[in-house]
Structure formats: structure tokens, C-alpha cells
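Participant: A predicted structure for the sequence below; I have some questions about it.
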Amino acid sequence: APFFVLLDHIQDPHNLGAIIRSAAGAGATGVIIPKDRSVKVTPAVVKVSAGAVFKIPIVLVTNLARTIEALKERDVWVYAVDMDGKPYYEEDLTGPVGVVFGSEGKGLGKLVKDRCDGVIGIPMENSVESLNVSVSAGIILFEIRRQRRLKG
């Protein structure tokens, strides 16, 4: 089943490169980023990705909220990743899925989050409020891989 990584206005090239590397390593179908107000694939992104930018499709879209709608029309279940979400490991991520990660600082845009089918999060301890977006992406993307391998 396909699985897509959608990034809502990621600004830092190091985060984008690390997320692309994790997405490729976890077997994602592709990475979707907005054309505007988002870092593009730069030489720094290529370097941080360790060449993964050449191993996975990266798609620039005009409108992320509309892209989510288009995926849903094609029977892809789209999850926002946010702190207030259901623990990610309690969700069945074995079907066609998209996971949306918000920007550093601002998080997910309201319109984007509202378009998603559900919200998943990473439970935190010790009053830690959040993780770096590339770390969160790595955790979620490899959970999708783990669940799919178990399902066979």
C-alpha cells in the first residue's frame, strides 16, 4: 500500500534532508511539499539526505490542503502528526496512508489539520512538549514500516 509524507512549510534544510532520508529508508512512496513558504531541495538538503533525494519522488504542490483532499478521494487515509493526537502505535497504519508533519515552531496549519482524517502523536514524558520535526518523522515513518512488516 502506498504511503506518503506531507510537509507543511518546513523551513530548515537540515530537517528536510533528514526527513527525506528517513522517508526513503522507511520505504515511503513519496514526499510532498508546498511550492511556497517551504524550503526546496537545495545542495544542503541533498547533502543531509545522503543522496536519498535521488531515491524517492519529491513532489511540489501549490496547495497542501487540496492535495490532502485529492489523496482522500483516492482512498488514502491522511493523518496529521501533532502533540494532541492519539498515540501513533495505537493506530493501524498498514493501509494506504499519508502523514502530515508541521513546520518548526508553528506546527500544522489549521486548514491542513482540519482536512486530515485523524491526528496521531508521540506521547512524551518529563514535561517535554515536542520533538524536532525530523525526529518525529523518523519515529512515525519507521512505525509504518514496522507495522507493514508484521502484517506481511
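Facilitator: Yep, it's here.
Participant: going forward, measure contacts between C-alpha atoms and count neighbours the same way
Facilitator: Will do.
Participant: Would you state the strands of the chain in chain order?
Facilitator: Applying DSSP state E to the chain gives strands spanning 3-8, 30-34, 58-61, 77-87, 97-102, 118-121.
Participant: tell me the contacts of Glu69?
Facilitator: The contact partners of Glu69, taken as C-alpha atoms under 8 Å, 6 or more residues apart in numbering, are Arg115.
Participant: circling back to that earlier point, can you tell which of the strands of the chain is closest to Glu129?
Facilitator: With distances scored as C-alpha to C-alpha, the stretch of those nearest to Glu129 is strand 77-87 (7.7 Å).
Participant: thinking again about what came up before, please tabulate the strands of the chain in JSON lines, including the columns distance to Val112 and mean neighbour count.
Facilitator: As requested, the strands of the chain are exported to JSON lines (distance: least, C-alpha to C-alpha, whole Å; neighbours: other C-alpha atoms under 10 Å):
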{"stretch": "strand 3-8", "distance to Val112": "8", "mean neighbour count": "24"}
{"stretch": "strand 30-34", "distance to Val112": "12", "mean neighbour count": "22"}
{"stretch": "strand 58-61", "distance to Val112": "13", "mean neighbour count": "15"}
{"stretch": "strand 77-87", "distance to Val112": "8", "mean neighbour count": "20"}
{"stretch": "strand 97-102", "distance to Val112": "8", "mean neighbour count": "25"}
{"stretch": "strand 118-121", "distance to Val112": "11", "mean neighbour count": "19"}
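Participant: can these go into CSV with extra columns for distance to Glu129?
Facilitator: Supplementary listing: the strands of the chain in CSV, determined by distance: least, C-alpha to C-alpha, whole Å:
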stretch, distance to Glu129
strand 3-8, 19
strand 30-34, 25
strand 58-61, 30
strand 77-87, 8
strand 97-102, 15
strand 118-121, 11
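Participant: One more to weigh against that first structure:
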Amino acid sequence: MSEHDSRPRPRPHTRGQSGRPGRPDRRARENRLEAPVILYGWHTVTAALANPKRVIRRLLLTENAARRLAEEKILPPVTPELVRPAAIDQRLGPDAVHQGLYAEADPLPSPALDTLDRRGIVLVLDQITDPHNVGAIMRSAAAFGVSAIITTARHSPEATGVLAKSASGALELVPFITVQNLARTLTELNEHGFMTVGLDSAGADNLAAVKLEAPLALVLGAEGKGLRQLTRETCRLVARLDMPGAIKSLNVSNAAVLALYIGASRLGLMS
């Protein structure tokens, strides 16, 4: 789009527009705050209420949910609004399992790449679009103490709604970094000394046989398409997950669990 183009520009809602992957500029940050993060469900909302870094703007509770919060001595940071379940259904749709809790909040702060823990693992997601898969990956990442999840601004779900519900509270535990250019971000990780390993069924080496070193970045591609060519070329190596059975491929969230287990075991993070 040229400087004098009169077409309306899309409202920026991602990180990394300052030119440095993982570090948003002021305009992008201000515009993101206009659209609240939607959180619903017991584990998702109570984890957010317990997170001092999460700013809650609005909290809707049913009588049963408010009673349960009181029984578990969970004190909301804002005054909740008591509503009927149908009021939350109207906001989320009848199929959302909200358990009587709905919150609107600000996005969590996102760390710069050069501040990530160099002793552990970072997960990089190359245009994985299914929020259920990304949420499941976040749960596994929280279980393995992953330093951050990096994903693309386009062709990936935002850290809200279904993704947050699928993550079941993990969104409050694992930093979520959205970047404009994944290849540039992988290059920066390489420059910071990360061992960037792309996972692909056509990889030359079995991940279980590769000598892994910290800091480690495991890169997963979208189901069906896998890693994009430029992503593959930017990773330091591309490895596969060998399966002994007749089925040789896994759902991306299951592949993430296996890769994290191998990585954490090799780096001595399991003890």
C-alpha cells in the first residue's frame, strides 16, 4: 500500500510492527487495547483473576459461579456483574462452555526476544490456524515450562476466546508473542544463539537422535501444509519424529508434546 493510498488501512492487532520481532510499536499497542481479550470458563477466568499481570476490565458471573468463587475464597479484582447464564450465552453463543464466568481483559505484556530464558525451550508456530490446537499446545507448553510461544500475526488465532478456553489457564503462564515476519524472527533467534529446529516428516534426522542444546526453539508447521519453505530454510536444522506404528504422523498438538518431552529430556529439564 503506497503512502498516498486512500483505502482504509486494517486496524493493527499484532505485535512486532516496530521492526523488531516481538516488540510492538505504540500505535499497535494502543489499538490492541481497544479490543478486549475475551475469557470464559472456570479454569481460564480464575487463572486470569489470579494473575497480577492481567488487567480485568469487566467480569460477568452467574449466581452459581459467584457462590463457587466465594467458597474457594477467590476475590475478583473488579466488582462482578451478576447475570443469568443466557446473558453470557448471548455474548459467546450457545455452544460455548462458560460455566457462568465471562471476563473482558487487557492483553498481557509480551517480552522481547532478547529477554527470553536461555536455559529452556521456545515454541514457534508457523501459521497454525486452529485455536483448539494452539490452546492445547499452550497447555503442554505450560506443563514443560516453555519460555514463550511465538506465532505469526497472520493466519493464526488471537490469544482470546476459543484459544484461551482451550488453553485452560495456560495463557496466563506462557508468554504469547505475535510477530509479522517469522523468518526474520527465526533469524534473530539464531543470532541470539538459539538452536532452531524445524519439525517436519521429511526431516533428514530423527529428533530423538539429534544432539539438542539450550537455548532451543522448536518450530511446528500447520497441519497439512507443514513448515513453509522459507521457515525450513531459516531453521538451523529440520528433524522428524519417527513413529514405530503404521501411522507416521501426529496431530500438531500431539507432535508438540512429544517434541517438548524429547527436548526437555535432552536439556536436563525433567529432573
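Facilitator: All right, it came through fine. Bear in mind the structure is a predicted one, so any value in this text is a computation, not a measurement.
Participant: Once they're superposed, tell me the TM-score.
Facilitator: Overlay of the two chains. TM-score (TM-score structural alignment, normalised by the length of the first structure): 0.93; 152 aligned residues with a C-alpha RMSD of 1.6 Å.
Participant: among the strands of the first structure, which is nearest Val128 of the first structure?
Facilitator: strand 77-87 (10.6 Å).
Participant: for whichever helix in the first structure runs longest, packing partners?
Facilitator: Scanning the first structure for the helix with the most residues, using DSSP state H, yields helix 133-151. Secondary structure elements in contact with helix 133-151 of the first structure, counted by 3 or more C-alpha pairs under 8 Å, 6 or more residues apart in numbering; DSSP states H and E, are helix 13-26, strand 97-102.
Participant: Can you check which part of the second structure the shortest one sits on?
Facilitator: Per TM-score structural alignment, the counterpart of strand 97-102 of the first structure in the second structure is residues 216-221.
Participant: distance of the closest residue to Ser38 of the first structure other than its chain neighbours from Val45 of the first structure?
Facilitator: Counting by C-alpha to C-alpha, 6 or more residues apart in numbering, His9 is the residue found nearest to Ser38 of the first structure once chain neighbours are left out, at 4.4 Å. For His9 of the first structure, the distance to Val45 of the first structure (C-alpha to C-alpha, to the nearest Å) stands at 15 Å.
Participant: Same question for Leu71 of the first structure.
Facilitator: Counting by C-alpha to C-alpha, the gap between Leu71 of the first structure and Val45 of the first structure amounts to 26 Å.
Participant: who has more neighbours, those two?
Facilitator: Taking neighbours as other C-alpha atoms under 10 Å, Leu71 of the first structure and Val45 compare with Val45 leading, 24 against 16.
Participant: Surely that one touches Pro13?
Facilitator: Yes. Shown here, Val45 of the first structure and Pro13 form a contact pair, counting by C-alpha atoms under 8 Å, at 5.1 Å.
Participant: before we move on, the earlier item: what's the counterpart of the residue nearest to Ser38 of the first structure in the second structure?
Facilitator: Counting by TM-score structural alignment, which is the criterion used here, His9 of the first structure corresponds to Gln127 in the second structure.
Participant: and if you look at Arg115 of the first structure?
Facilitator: Alignment of Arg115 of the first structure against the second structure is given by TM-score structural alignment, with Thr234 as its counterpart.
Participant: give me the number of residues near its match?
Facilitator: As a measure of burial, Thr234 of the second structure has 19 neighbours, counting by other C-alpha under 10 Å.
Participant: Check the one 10 residues further on too.
Facilitator: Here the number of neighbours of Pro244 of the second structure (other C-alpha under 10 Å) works out to 7.
Participant: can you check Leu111 of the first structure too?
Facilitator: 11.
Participant: Without its sequence neighbours, what residue ends up closest to it?
Facilitator: Nearest non-adjacent residue to Leu111 of the first structure, counting by C-alpha to C-alpha, 6+ apart: Ala65, 6.7 Å away.
Participant: Thought Val112 was touching the one you found, still the case?
Facilitator: Yes. Under the criterion of C-alpha under 8 Å, Ala65 of the first structure is in contact with Val112, at a separation of 5.0 Å.
Participant: the helices in the second structure, which residues?
Facilitator: Taking DSSP H as the criterion, the second structure carries its helices at 26-34, 42-50, 63-71, 85-92, 131-143, 161-167, 182-191, 229-234, 252-266.
Participant: Make JSON lines from those and add distance to Ile56 of the second structure to it.
Facilitator: As requested, those are exported to JSON lines (distance: least, C-alpha to C-alpha, whole Å):
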{"stretch": "helix 26-34", "distance to Ile56 of the second structure": "12"}
{"stretch": "helix 42-50", "distance to Ile56 of the second structure": "7"}
{"stretch": "helix 63-71", "distance to Ile56 of the second structure": "16"}
{"stretch": "helix 85-92", "distance to Ile56 of the second structure": "17"}
{"stretch": "helix 131-143", "distance to Ile56 of the second structure": "20"}
{"stretch": "helix 161-167", "distance to Ile56 of the second structure": "15"}
{"stretch": "helix 182-191", "distance to Ile56 of the second structure": "30"}
{"stretch": "helix 229-234", "distance to Ile56 of the second structure": "36"}
{"stretch": "helix 252-266", "distance to Ile56 of the second structure": "29"}
